[in-house]
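>>> Here is a sequence together with a model predicted from it:
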Amino acid sequence: MSRNRVFAAAMAGIMLTGALAACSSSGGDDGKDGPTTIKLLEFQKARADVVKDLLPEFEQAMAKQGREVKVELVADPLTDEQFKTKITQQLHSGTAPDVIDMGGTNVTGLAGAGYLLKLDDYLDKWDGWDQYYESAKDGARQPDGSFYSIPHEASVQSLFYRKDVLKRLGVDTSQPRTWDELIDRLKQVKDKTGEAPIVIPAGTAWGGGTWAEGFLPIMAGTGSTFYDAKSAKWKLESKGLSATFDLYGKLVKDGLLPVRDLQNPNPWEPTKYKKFPKGTLPVAAQGSWGWKYDWGPEGAAPIKDVRDKVGTWDYPALVPGTKPYSINAGGFGYSVNADSKSADAAVELAKWLSTGKALAEQLAAVGAVAPRKDLSGTGPYKDEPSLLEAERKLKTSILPLRGDGEDQVSQAVQGATAEVLSGKANGDQAAADFAKEAKELLGGNRVAE
């Protein structure tokens, strides 16, 4: 299940501690009108909780530099869609906070609309920028080549599996080199348990997770071009796309996907929150956040001794000439309102929160991977072995190309995989239906011929 859905579930019933409020800082960067006050928006409770305790330390750090800066935390728990709608309205009306913490998929559209401050000059002068992994920088770089956010986390997507269950069943737990090899193992599990053994997000009920956590990670490793950044166009027919839809078709035909669960509302609940923790569904496509938010001690469905019972595989190769890989799934970053009256102070806050102990505490709290090289020895992040292992994979993981029209492509993927789940289409038919719907949704000017 995606972190966004976890946060949404965790926030159910929580009273809003704040609301998106006007950004205008009292006093500018020159401080002539008194202390500089900047506002920081956190729309997910877990992030707001950890950042709240860090802000006084930032204010003290600024005081030591002779700058009187006050930070007001705007904690406004929202789902992803609610946040996207609300922050767009606030930025358009000139009433958004100075600093906004959000996922990279939101940055592209807001930066393109001129709502976010270009950070290139700030980053060029910041020695901390040299510590970032190139993959993290590449993920934050926007289509115009510039940066409009400072990434303060990363994540790695792979296949999580129950080591204890597979060993008990006598099934090989070594890294599968190909999907055919993995499917053979999955059939062994099904023969012994009678249950569908793997969950990969698919269909319409999982929403955007079908695209970002299910389809895209598989497609990205096929070597086929899906989105061309230079032309800003999508290629809707390729060997990789056909192979990916064929894989879904094969998994459904062989009874390896939990079709009924995937068709029901909130499909992550019976799969990732019940069957995977019970061990009756031992393989799940998942991101590194799962160590905390899904199966950690305080997660949605805790697994006792999770590090002993759960392991990860890279995605196996799907087409000839490729090899196993993990996916760099990006993460949240701090962006600055282009209309902030205290842009310099806002950038200082974003940099400070993305450095040292302040960053280590956030990463450990939300179960994220460090996007920079110098955190592995800093507590409490250094005490998270599963996150450190994911960080090592980050260095060689694949960064999928994503661009304008992604929401429309996601919708077409959801519809096509839903047809596979229902038995209305095999892999070839789903690929054709996907290409047709995606072209209609995108418009011809965003589709490569």
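Yep, that arrived.
>>> going forward, measure contacts and count neighbours with C-alpha atoms only.
OK.
>>> Tell me how many other residues surround residue 16.
14 (other C-alpha atoms under 10 Å).
>>> Surely it and residue 76 touch.
Yes - judged on C-alpha atoms under 8 Å, residue 16 makes contact with residue 76 at a distance of 5.7 Å.
>>> okay, and the common contacts of those two?
Contact criterion C-alpha atoms under 8 Å, 6 or more residues apart in numbering; residues shared by residue 16 and residue 76: none found.
>>> residues near residue 19, how many?
Neighbour count for residue 19, taken as other C-alpha under 10 Å: 14.
>>> Report the contact partners of the closest residue to it other than its chain neighbours.
Setting aside the residues directly before and after it, residue 19 is nearest to residue 76 in space (C-alpha to C-alpha, 6 or more residues apart in numbering), at 5.1 Å. The contact partners of residue 76, by C-alpha under 8 Å, 6+ apart, come to 16, 17, 18, 19, 20, 41, 42, 43, 44, 45.
>>> Over to residue 128?
For residue 128, the contact set (C-alpha under 8 Å, 6+ apart) comprises residue 355.
>>> ok, it to residue 307 distance?
Distance, residue 128 to residue 307, by C-alpha to C-alpha, to the nearest Å: 32 Å.
>>> ok, structure two:
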Amino acid sequence: MHKRILSVAALGVVATLGLAACSGGSAPAASNGPVDGKGKTLNVWIMKGTNPDATAFYDKVEKAFTKETGATVKIEEVQWADAHDRFTTAMAGGTTPDVAEVGTTWTPEFADAGALLELDKYIDGEKGLKDDLVAGLKTAGTYDGHLYGMPWYAGVRSIVYRTDVFDKLGLKAPTSWDDIVKAGDAIKAADPNMLAFPVPGAAEFQVYPWVWGAGGEIATDKKGTWTSGMDSAKSQEGIQFYTDLATKHGFSSAGATTWKETDLKDAFSQGNVAMMLSGSWTPNALIQANPDLKGKIGAAVIPGKDGGIAPSVLGGSHLSIFNTTKNPDLAWAFTKMMTTGDLAKEWASQTGYFPGVQSAMKDALSSTDPLVAPFAKQMVDGGGSVPVSPNFGAVQAKKTTNSMMQSILSGQKDVATATKDAAKEMTDLLNQKK
């Protein structure tokens, strides 16, 4: 396990300049003064497994913040695969770090366990910051009315498509569900061997945009009791449309019934797919896998039923402060430094994700790059969150949504039956007492 020792200071002048630089002065201005970190130490866990080598980034942090306070930060990189067990063991033993990167679906779980510090007073103490947080990440970091996860970085899924195929057929990027079907029909007629819009059966997060796009909900909380909405008329309409792409329109294949997102990306990189849902972090990997695709890939927001933007699940991370910290103000200074301004933009650039504050996304939102701007718009205007419940992990572990999808795609159940069964299971799991 890789460990590095860094010197850290509070925001002070460096962060203030960084915020101004990232948005021409429109970003939140620091309203809290510098924190004296002399003689103090922070322990920080950052996840390892999907992020690049951050040595140079950490060195830059060290130089900037040693000058400000001289506080020492011990950054330990933890493998994602081991992280949840590491966290639960540390929480049980009272040995949690001061600050840690926490996956968005873990934040409510750890908050419910009483392990995290409420961040509301810190957010409210920074002028404009509360309104600058990316909505989907803010929602995912809020539990029982309080913010426990400061948005750090995120990725989002949108439609990725073959621009060369669309151009050849005189097609435009779809802006409604009808457009998707019309484009799919044209692609299928022109090349029956190409999958116009495959529907993977083991890709949970690709299902929810169609539920939301039809006006449905995954689950809602009323006074502490959760009720899944997967079997509502609107949710069923969205799921019917999505599965019909395979079962009715023939835009998918029987093999895709068990596909994960990685299988979908492999098929696209092999030149066998015209449209798919895929993450903002994937286009470069697709081109790397098949250089012939360079200049032939475009992206578009996921449309709602009649247009607009269907919300798409934000994947990413928060930075959270654990309540065992002896230096909460210094922990917040570090958290703010990592999540706002130039350092946040630089980290996002290195990882291929987007920052967690809207002001740091100015360049992305104004970009003319066809593989940047649509994803940025999807994230800011159409970013969604799965139910913020400490039990949603149990729903994912049970594979409730994937099982529902596979039963429909395989013809074992119709949409009404499959969604009813899934809704019951989801409701039971979300209300399960620990």
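In hand now; what should we look at? Predicted model, so just to flag it, every value in this text is computed and none were measured.
>>> from the contacts of residue 76 of structure 1, which is closest to residue 174 of structure 1?
The shortest approach to residue 174 of structure 1 among those belongs to residue 44, at 36.6 Å (C-alpha to C-alpha).
>>> Next, the contact list for the corresponding residue of structure 2 for that closest one, please.
Residue mapping for residue 44 of structure 1 onto structure 2 gives residue 48, with TM-score structural alignment as the criterion. Applying C-alpha under 8 Å, 6+ apart to residue 48 of structure 2 gives the contacts 77, 78, 79, 80.
>>> Return the residue of structure 1 aligned against the third one.
Taking TM-score structural alignment as the criterion, the aligned counterpart of residue 79 of structure 2 in structure 1 is residue 77.
>>> and that match, which of the three is it?
coil (DSSP: H, G, I helix; E, B strand; the rest coil).
>>> now do residue 43 of structure 2
On the basis of three-state DSSP, residue 43 of structure 2 is classed as strand.
>>> Show me which positions of stretch 425-434 of structure 2 end up buried.
The neighbour-count criterion (16 or more other C-alpha atoms under 10 Å) identifies 425, 426, 427, 429, 430, 431 as the buried residues of stretch 425-434 of structure 2.
>>> ok, now stretch 140-158 of structure 1?
Residues of stretch 140-158 of structure 1 classed as buried by neighbour count (16+ other C-alpha under 10 Å): 140-143, 147-158.
>>> Relative to residue 353 of structure 2, how far out is the most centrally placed residue in structure 2?
Among the residues of structure 2, the one closest to the centroid is residue 315, at 1.5 Å (C-alpha atoms, centre = their mean). As judged by C-alpha to C-alpha, residue 315 of structure 2 and residue 353 of structure 2 stand 9 Å apart.
>>> and what of residue 185 of structure 2?
Computed as C-alpha to C-alpha, the residue 185 of structure 2 to residue 353 of structure 2 distance reads 33 Å.
>>> ok, which stretches of the stretch 1-150 of structure 1 are helices?
Secondary structure of the stretch 1-150 of structure 1 (DSSP state H, counting those that start in this stretch): helices at 3-10, 45-52, 55-64, 80-93, 104-112, 120-124, 134-140.
>>> Which of those helices sits closest to residue 192 of structure 1?
When those are compared by C-alpha to C-alpha, helix 3-10 sits nearest residue 192 of structure 1, at 31.8 Å.
>>> so how many other residues sit close to residue 49 of structure 2?
For residue 49 of structure 2, the number of neighbouring residues by other C-alpha under 10 Å comes to 11.
>>> surely it meets residue 77?
No - Residue 49 of structure 2 is beyond contact range of residue 77, at 9.3 Å (criterion: C-alpha under 8 Å).
>>> Quick check: residue 160 of structure 2 is in a strand.
Yes - assessed by three-state DSSP, residue 160 of structure 2 belongs to a strand.
>>> Quick one: residues contacting it.
Shown here is residue 160 of structure 2, whose contacts under the criterion C-alpha under 8 Å, 6+ apart are 275, 276, 277, 278, 297, 298, 299, 300.
>>> Three-state assignment for the residue nearest to it when sequence neighbours are not counted, please.
With C-alpha to C-alpha, 6+ apart as the measure, residue 299 is the residue that lies nearest to residue 160 of structure 2, at 4.4 Å, once sequence neighbours are left out. The three-state label given to residue 299 of structure 2 by three-state DSSP is strand.
>>> how about residue 299 of structure 2, what's its partner in structure 1?
For residue 299 of structure 2, the aligned position in structure 1 is residue 312, judged by TM-score structural alignment.
>>> And residue 332 of structure 2, by the same measure?
Under the alignment (TM-score structural alignment), residue 332 of structure 2 pairs with residue 347 of structure 1.
>>> where along the stretch 151-300 of structure 2 do the strands fall?
Read by DSSP state E, counting those that start in this stretch, the stretch 151-300 of structure 2 holds these strands, from start to end of the chain: 219-222, 225-228, 275-279, 297-300.
>>> what's the most buried one of those?
When the strands of the stretch 151-300 of structure 2 are scored by mean count of other C-alpha atoms under 10 Å, the highest mean neighbour count falls to strand 275-279 (a mean of 24).
>>> Not counting sequence-adjacent ones, nearest residue to the spatially most distant residue from the centre of structure 2?
Among the C-alpha atoms of structure 2, the one farthest from their average position, using C-alpha atoms, centre = their mean, is that of residue 39, at 36.4 Å. Leaving out its chain neighbours, the residue that sits closest to residue 39 of structure 2 by C-alpha to C-alpha, 6+ apart is residue 71, at 6.0 Å.
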